[in-house]
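[1] Provided below are the primary sequence and the corresponding predicted coordinates.
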Amino acid sequence: MPRGEVMPRGDTALPVTLDRASAVPLAVQLADALRESASSGHLRGGDRLPSTRALADRLGVSRTVTAAAYEQLHAEGWIVGKHGSGTYVTTSPPTARPEHRSAAARDELPPGRLALLPGVPWAEGLDRSAWRRAWRAASDTPPAVYLSRTGLAEYREVIAEHLLRHRGLDADTESVLATGGTTAAVVELAAAVLRPGDLVAVEEPGYQRAVQAFVRAGMRVVGVPIDGEGLRTDLVPPGARLVYCSPAHQYPMGCRMSASRRVELTELARRRDMLVVEDDYDGELRYDVAPLPLLASLAPDVVVHLGTTSKILTPTLGAGWMVAPPPVTQAVLEHRELTGTRPSPAGQHVVVELARHGDLGRHLRRLRRELSDRRTILVEAFARAGVRVLGDDAGAHLVVPLATAEGERETIAAGKRSGVLLDGLARHFASTPTAHGVLVGYAGCSRTELAECVPTLVELSRNGPR
């Protein structure tokens, strides 16, 4: 018998008991039993399983039952078949089956509190079978001895297809660079394209991690106010070398830049020889109407387009992308060569595998439906209570405006006392806040948890100073 093979040696070798009186199909019972054995450590990674015929004979069932159970476990990534050798257990988790947890890192939260924070993805909704299968397939890739400056070719092909299908951006594979995410890309741009002392215009309020990336690279950063149409192009200061904005879904206010404002910004960039960085952090998540053309589609010669998998999948992957004019791309590649920095390929491999099996597209469709429903639940509840909310029908958060800074602080404090963690607008301003309110993220919890806390949210918002 080959070493490591799990063959019948009494009932302790392969503890499987099938209940023929149960309404649960025998194949499902068998798959559950084997999965539990792997979870508990009874079966370990590398153990060889009996053939479907041998196991069927032992259990007194048809081979159809054992074949169906093995097929399910193979799809989930628990077992793998090796040609001419047999079927093997691929892993033996030290604990029970993975718990579906939100991406809000519950272990880091005070007991009994629910985090409804912006910028958190719907990680709970990732198909765990597809997730495991992608990681298994990615792990079959031989260890690299050299990391490409541009990123994996197959990943860039996937992203080019993704951008065309979901964002309407016709970018060839050669123009796509892999990144570690939008913030990592901003850090690279600051180091590769700008010089200390250069003037950078950013949205106010806006994404403060990007702001700090520019500041710490020695840039002079100036906040430009936004209104209902996005960044005020008429207030972009002369001499700015770069404008950073989030036109598809402004962070944190949730509006989108109007078509006319997009044209104004790109024309201004061309007149002033200025770059525009388009942070499309969750541009795939729109639920009402078709998205407006990307800035990169309108003016690929002056726009740097950034995207990430952190909001549509999970930050675990650390994978994003950049599409930029050739001089910018070349500067970033030279910076990577000089500094030895490269985006990690691990997450890229996983994205490729998710796309290869169609799991990426399926997840995006489910994600849009789920977050659209959650947003509707919140918006309708607030409307019934006479509470105004801000933000387009998009993304994974909305804003409840308040009249004063004190009202914002009191509402957040009251939320903590009620077991709900909320974010305030104040921290998204680099200077003195000119707007007040709380942000309600609705992706990082279960739908049940969200529904249960809706009355609390409505009460907090209705009672807060307005």
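    On my side now, so go ahead.

[2] Please count neighbours and contacts with C-alpha atoms only from this point.
    Noted.

[3] Could you point out the longest strand of the protein?
    Secondary structure of the chain read by DSSP state E shows that its longest strand is strand 220-227.

[4] Only the buried residues of it, if you could.
    Residues of strand 220-227 classed as buried: 221, 222, 223, 224, 225, 226 (neighbour count, 16 or more other C-alpha atoms under 10 Å).

[5] Kindly report the same for stretch 256-267.
    Buried residues in stretch 256-267, counted by 16+ other C-alpha under 10 Å: 256, 257, 258, 261, 262, 265, 266, 267.

[6] For those residues, give me JSON lines that also has secondary structure and distance to residue 215.
    What follows is the buried residues of stretch 256-267, written out as JSON lines (DSSP: H, G, I helix; E, B strand; the rest coil; distance: C-alpha to C-alpha, whole Å):
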{"residue": "256", "secondary structure": "coil", "distance to residue 215": "26"}
{"residue": "257", "secondary structure": "coil", "distance to residue 215": "25"}
{"residue": "258", "secondary structure": "coil", "distance to residue 215": "28"}
{"residue": "261", "secondary structure": "helix", "distance to residue 215": "26"}
{"residue": "262", "secondary structure": "helix", "distance to residue 215": "26"}
{"residue": "265", "secondary structure": "helix", "distance to residue 215": "23"}
{"residue": "266", "secondary structure": "helix", "distance to residue 215": "24"}
{"residue": "267", "secondary structure": "helix", "distance to residue 215": "26"}
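
[7] residue contacts, residue 412?
    Applying C-alpha atoms under 8 Å, 6 or more residues apart in numbering, we find residue 412 in contact with 421, 422, 423, 424, 438.

[8] For my notes, confirm it occurs in a strand.
    No: counting by DSSP: H, G, I helix; E, B strand; the rest coil, one finds residue 412 to be helix, located in no strand.

[9] before we go on, here's another structure to hold up against the first:
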Amino acid sequence: MTTFPCFRETTLPRTSIDLPVSVDRDASVPLTVQLGNRLRAAMRDGTLKSGERLPSTRALARQLAVSRTVVTEAYQQLYAEGWLDGRHGSGTYVADVVVHTPSPPLASAGPAASAGPAASAGPAVSTWPSGAAGAARSGAVPPDFPAGNGAAPAGPVIDLRPGRPWVNDYDRAAWRRAWRAAADLPPGDDPDPYGLPRLREALAEHLRKTRAVAVGPENIMVTRGTGNGLDLVAATLLRPGDRAGVEDPGYRVAGNVFAARGAEIVPCPVDRDGVVVEELPGDLRVLYTTPAHQYPLGGRLPIPRRERLLAWARRTGAIVVEDDYDAEFRYDVAPLPALHCLDPGRVVLLGTLSKSLAPDVGVGWLVAAPDLLAAVARTRHDLADRTGGPAQQAVAVLLERGDLDRHLRRMRLEYARRRAAVVDVLGPLVSGDTAGLHVMIEVPPAAVPFVVARAAERGVLVDWTESPRRSDRPRGHGLVLGYGSASLTEVRRGTTVIAELVAAWRDGEGRKGETREEPGRTGETRGERTGEDGRRREKTGAGRKGRPAVTRLADKSRMTF
């Protein structure tokens, strides 16, 4: 019996069914394609239900009187598209994302509305993505985007929006043990604005091992997360009218926090490597940046530019707030040191467990020089702001016992598989995939409304980049796809839908009038990037070897817009 790999832990029935399918040997359509089409139809109309076990390739080949290769290739294609699921030694099953109702006709919301190589391959929904990537790591919907066909959701939605981790795979015994230990301690009556000393010591060791940040507990404050830490810094440093820089495009919550403290928000341009130092104004009081994995374009700030950024900060007197966003998850690249390591007196480092563990935990950290940290602690005391004691105790137990480190190692492998699935399907369209839980899918601005609307109608939610506040600088544009909260099967199915829609737009009326060369990309082919040192960086497509065949956008000659 042939089985296909799966990395999800599920309990599935072991009884297979007799498949009500047949093939026509006299038809011009290949037998593998016929079988795949019939199985898809059976899964769409509910003949095959989620969780049902399929016959082995040998048994089905015997039933249909065809070569076992025909069945194996059909199963492989369906598995790669996300229709099938399975575990080693258990068999092959209908995936739990299959929708049992057919898709209604697509509404007219853009060019080539009815085009596409597989228009009925996914569910139709009216659910609209909750926002553009520039609006936040999930934000508000621009009113000028088409809103779909207005139909009720037909089934489960595949959520590929960024900013959401996978919270279904954790060590339940370790989790219960940590919270039991926290519950055994009496409640505190005078919370320390710096946080529990026990947790600060554990965080100092954690940062030393994972980010090479050599600090002691005296440099650390326990926060409720990145937003809380950023607000404390803003309340301490900013006065009404002060100018605060934020990346453009970037994490809009940062701008909201600064604006709430009365600051004037200054959009600072970014490129494929991160914030552009040469275009930073000289009168900023604070600059917020994400050098580990820029949100949303995905760049990693190179060392030479980090040094120039710190030289700018020293020259102007600005404080750099480093959001260590996505730093825990890296693929195919060596880690770069935290910006804080290069100038601890000029950089405030913010971190959180919302991605590495779960957003519900509500624990993060702020690392700064002792004198600045003392000022932040006074502000926090004046604001009566605090981090819950039981959550701090539980996180301390997870760190001290090594449970969090084990969880991180396990999730790095899992996220790497999902990232590889995205690259497998979308190939040269992908950028910003060396770290984190999201990638950029580069498509022309005119294609974005069409792809986002059609994807939502087919049950796939993605975000997109907004136009920069400063329109005088060309930059990347397109979709922002997160793979943190979706299963491997869902990631494969969702990215296949995106690939089909991009191909549909490319081949449809929406291509008319579009130029074939992007601003700032003259002489650069898809799949290559020019780095800070001027050398070409070729995408390696790590993780592709040995994966099943799947319809994908891999032909670079067809991917140039």
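    That came in fine, so what should we check first? Computed from a prediction, not measured in an experiment: that's the story for all the values here.

[10] Could you get me the TM-score between them?
    Once superposed, chain against chain, the TM-score is 0.73 (TM-score structural alignment, normalised by the length of structure 1); 357 aligned residues with a C-alpha RMSD of 2.2 Å.

[11] sorry, back to before: drop anything exposed from the contacts of residue 412 of structure 1.
    Buried members of those, counted by 16+ other C-alpha under 10 Å: 421, 422, 423, 424, 438.

[12] Three-state assignment for the alignment partner in structure 2 of residue 136 of structure 1, please.
    Using TM-score structural alignment, the partner of residue 136 of structure 1 in structure 2 is residue 180. Following three-state DSSP, the label given to residue 180 of structure 2 is helix.

[13] count of residues packed around residue 180 of structure 2?
    15 (other C-alpha atoms under 10 Å).

[14] what's the answer for residue 434 of structure 2, then?
    Using other C-alpha under 10 Å, residue 434 of structure 2 has 21 other residues around it.

[15] Then residue 432 of structure 1?
    For residue 432 of structure 1, the count of nearby residues is 10 (other C-alpha under 10 Å).

[16] just residue 125 of structure 1 next, same as before
    Residue 125 of structure 1 has 19 neighbours, counted by other C-alpha under 10 Å.

[17] and it, what pairs with it in structure 2?
    Aligning on TM-score structural alignment places residue 125 of structure 1 opposite residue 169 in structure 2.

[18] Is it correct that that match falls within a helix?
    No: Residue 169 of structure 2 sits outside any helix when classified using three-state DSSP, being coil.

[19] how much space between it and residue 351 of structure 2?
    Distance from residue 169 of structure 2 to residue 351 of structure 2, counting by C-alpha to C-alpha, to the nearest Å: 22 Å.

[20] Which parts of the stretch 301-450 of structure 2 are helices?
    Using DSSP state H, counting those that start in this stretch, the helices of the stretch 301-450 of structure 2 run over 303-316, 339-342, 370-383, 389-400, 403-426, 447-457.

[21] And the ones you listed: which comes nearest residue 175 of structure 2?
    helix 389-400 (7.7 Å; C-alpha to C-alpha).

[22] against structure 1, where does that closest one fall?
    Aligning helix 389-400 of structure 2 against structure 1 (TM-score structural alignment) gives residues 345-356.

[23] what's the closest non-adjacent residue to residue 135 of structure 1?
    residue 350 (5.8 Å; C-alpha to C-alpha, 6 or more residues apart in numbering).

[24] looking at it, that neighbour is touching residue 138, isn't it?
    Yes: between residue 350 of structure 1 and residue 138 a contact is recorded at 5.7 Å, counting by C-alpha atoms under 8 Å.

[25] if you count what's nearby, which of the two comes out ahead?
    For residue 350 of structure 1 versus residue 138, the count of surrounding residues by other C-alpha under 10 Å is larger for residue 350: 23 against 20.

[26] Tell me how many other residues surround residue 431 of structure 1.
    Residue 431 of structure 1 is flanked by 12 other residues according to other C-alpha under 10 Å.

[27] how far away is it from residue 205 of structure 1?
    Distance of residue 431 of structure 1 to residue 205 of structure 1, given as C-alpha to C-alpha: 9 Å.

[28] Common neighbours of those two, please.
    Contacts common to residue 431 of structure 1 and residue 205, judged by C-alpha under 8 Å, 6+ apart, are residue 223.

[29] Just say helix, strand or coil for residue 162 of structure 2.
    When classified by three-state DSSP, residue 162 of structure 2 comes out as coil.

[30] now swap in the one 4 residues further on and tell me
    Using three-state DSSP, the secondary structure recorded for residue 166 of structure 2 is coil.

[31] Name the nearest residue to it, ignoring sequence neighbours.
    residue 485 (4.4 Å).

[32] and the one you found, what is it in contact with?
    With the criterion set at C-alpha under 8 Å, 6+ apart, residue 485 of structure 2 makes contact with 159, 160, 164, 165, 166, 167.

[33] Format those as a markdown table; extra columns: distance to residue 337 of structure 2.
    Converted to a markdown table, the contacts of residue 485 of structure 2 look like this (distance: C-alpha to C-alpha, whole Å):
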| residue | distance to residue 337 of structure 2 |
| --- | --- |
| 159 | 32 |
| 160 | 29 |
| 164 | 25 |
| 165 | 23 |
| 166 | 26 |
| 167 | 27 |
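
[34] List the buried residues of stretch 177-187 of structure 2.
    Counting neighbours by 16+ other C-alpha under 10 Å, one finds that the buried residues in stretch 177-187 of structure 2 are 178, 179, 182.
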